[in-house]
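**Student:** sequence and predicted structure below; questions after.
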Amino acid sequence: MSLSDIEPVSRESTAGIIARQLRDAIMTGALPPGTQLGETDLAARFQVSRGPLREAMQHLVSEGLLRSERHRGLFVIDLGPGDVYDIYSARWAIERAALLRALRGDREGVAAVLEQAVAEMATAAGEDDPAALSSADLRFHEALIEASGSKRLVRMARTLLIETRMCLAALQGTYQRVEERVEEHTHIIDALRAGDETKALALLEAHMDDAVQRLAPGTSLTQHEVPPIG
């Protein structure tokens, strides 16, 4: 058999479908942090045998979204201050690289794509729809990373952005004015469009550091003492 004999897979596997639905439930908060996943209940809910269910859950363990406790089972991860710091510091490294590529490439094209996400954020803010606001917020950052043209940056960011969505559910309650989130993203676009590298990077870092301080008071991306993870 040669590589030319390999045929494309036409359908997503049962385990893949289950993993995707569980991932979405974790991301949106339908399965909150700390939730224990029972095989019997989930197998009945998905109407599948335990084989594909276990395979799906192991995918999420490898992605870091589920944790295994000996003799107790699987749980949705909890995000403590150290985890929040870790997520956002890793994101800062990835998105800084993506933003630098955008600044040195088609700035106007990237800015136009990012503005679509900000427009969705503004609409959600106006309609007082926190879930839609968080989804649009995430799309902004996904679009920035995708605009880098780097498959590796996109791949590295995938799980981080799912964990970020978990953070956003808590973050949305910390703003007195939801318009603040829209404004922060708009300022980043303005600096990108102007080609002001120093300002754009500073705004992106400040945006992430603000989220860290809101989610984990006393913690900062710029602090010297790093909080323990987990």
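**Tutor:** Received it, and whenever you're ready, just let me know what you need. Residues are numbered from 1 along each chain as shown.
**Student:** hey, let's count contacts and neighbours off CA atoms from now on
**Tutor:** Will do.
**Student:** so who does the residue nearest to the spatial centre of the chain touch?
**Tutor:** With distances taken as C-alpha atoms, centre = their mean, Leu161 lies nearest the centre of the chain, 1.4 Å away. Taking C-alpha atoms under 8 Å, 6 or more residues apart in numbering as the contact definition, Leu161 lies against 138, 142.
**Student:** what do you get for His207?
**Tutor:** Listed by C-alpha under 8 Å, 6+ apart, the contact partners of His207 are Glu184.
**Student:** use this one as the comparison:
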Amino acid sequence: MSKEQLLSNFRNYLLERGLGPRDKLDGEIELARLFEVSRGDIREVIMHLCHLGVLERVKNRGTFIKDVPHAKLEEEIAFCFQLSGFSFDDLKEARICLETALVPMLIKRITPELIQSLHGNISAMKELAGESELADALDRDFHLLLFSCCGNRALKMFSNVIYLLFQKRYRKRFMTLEWVMRAAKGHAAILDAIAAKDTTLATRLIQEHIMPT
């Protein structure tokens, strides 16, 4: 069995077993027997996955699935995306697809408390329009708050990755006073449409909000 095939089989084994963060793997001897390879081959696969941050070895205890914080995972994914050379247009199109597709779910799940928080975010963004870094953080938080009300962790993670990429490579060019005020106005219109449960209008406003960037 080639090393590439062993690694692929080992990954499938982890998934099929339904192992999750902090779960312990079988010992190297048992795994070597299971895959019908040498203990050295299994150790090499385990070390490779440890270097990738998937597994961790604990002295005198064994090998475990690593519990990776979401923020760390998002940073790693964003880094891989950066190396892959995704363009600004790729990111913008991904944002439009992701955010507009969520509108029906947002309208169903948004709460009065979250609407109030979003209004507070918009007010703070206007007040701090001259502070580019703070205004930028508030702009990002507005969109991430919308994702959070969907209650879907995977969607929230994907949105964070897109924002990390956008922020690292393109964000500074947009951070002018005029842009911040226009963005805050766009946020207010989007929020009003969502609160009014107007799916068509909210979808159009989100698309118009992202397109000029």
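**Tutor:** Perfect, thanks for sending it. From a predicted model like this one, the values you see are computed outputs, not experimental measurements.
**Student:** TM-score for the pair, please.
**Tutor:** Superposed pair, TM-score by TM-score structural alignment, normalised by the length of structure 2: 0.58. Supporting alignment: 147 aligned residues with a C-alpha RMSD of 3.2 Å.
**Student:** before we move on, back to that, helix, strand, or coil at the aligned partner of the residue nearest to the centre of structure 1 in structure 2?
**Tutor:** By TM-score structural alignment, Leu161 of structure 1 lines up with Tyr163 in structure 2. Assigned with DSSP: H, G, I helix; E, B strand; the rest coil, Tyr163 of structure 2 falls in the helix class.
**Student:** and if you look at Arg57 of structure 2?
**Tutor:** Going by three-state DSSP: Arg57 of structure 2 is strand.
**Student:** quick check: it touching Phe64?
**Tutor:** Yes. Arg57 of structure 2 sits in contact with Phe64 when judged by C-alpha atoms under 8 Å, with a separation of 6.4 Å.
**Student:** read off where stretch 190-206 of structure 2 ends up in structure 1.
**Tutor:** Against structure 1, stretch 190-206 of structure 2 falls on residues 188-204 (TM-score structural alignment).
**Student:** just name whatever secondary elements the helix or strand containing Asp190 of structure 1 is in contact with.
**Tutor:** Assessed by DSSP states H and E, Asp190 of structure 1 sits inside helix 179-194. Identification of packing neighbours for helix 179-194 of structure 1 by 3 or more C-alpha pairs under 8 Å, 6 or more residues apart in numbering; DSSP states H and E yields helix 81-103, helix 107-126, helix 197-215.
**Student:** any idea how far the nearest residue to Ala143 of structure 1 once chain neighbours are set aside is from Arg214 of structure 1?
**Tutor:** Closest residue to Ala143 of structure 1 apart from its sequence neighbours, by C-alpha to C-alpha, 6 or more residues apart in numbering: Leu114 at 6.5 Å. The spacing between Leu114 of structure 1 and Arg214 of structure 1, counted by C-alpha to C-alpha, to the nearest Å, is 24 Å.
**Student:** one more: Asp86 of structure 1?
**Tutor:** Here Asp86 of structure 1 is placed at a distance of 15 Å from Arg214 of structure 1 (C-alpha to C-alpha).
**Student:** those two - which one has more neighbours?
**Tutor:** Neighbours were counted for Asp86 of structure 1 and for Arg214 using other C-alpha atoms under 10 Å; Asp86 has more, 21 against 18.
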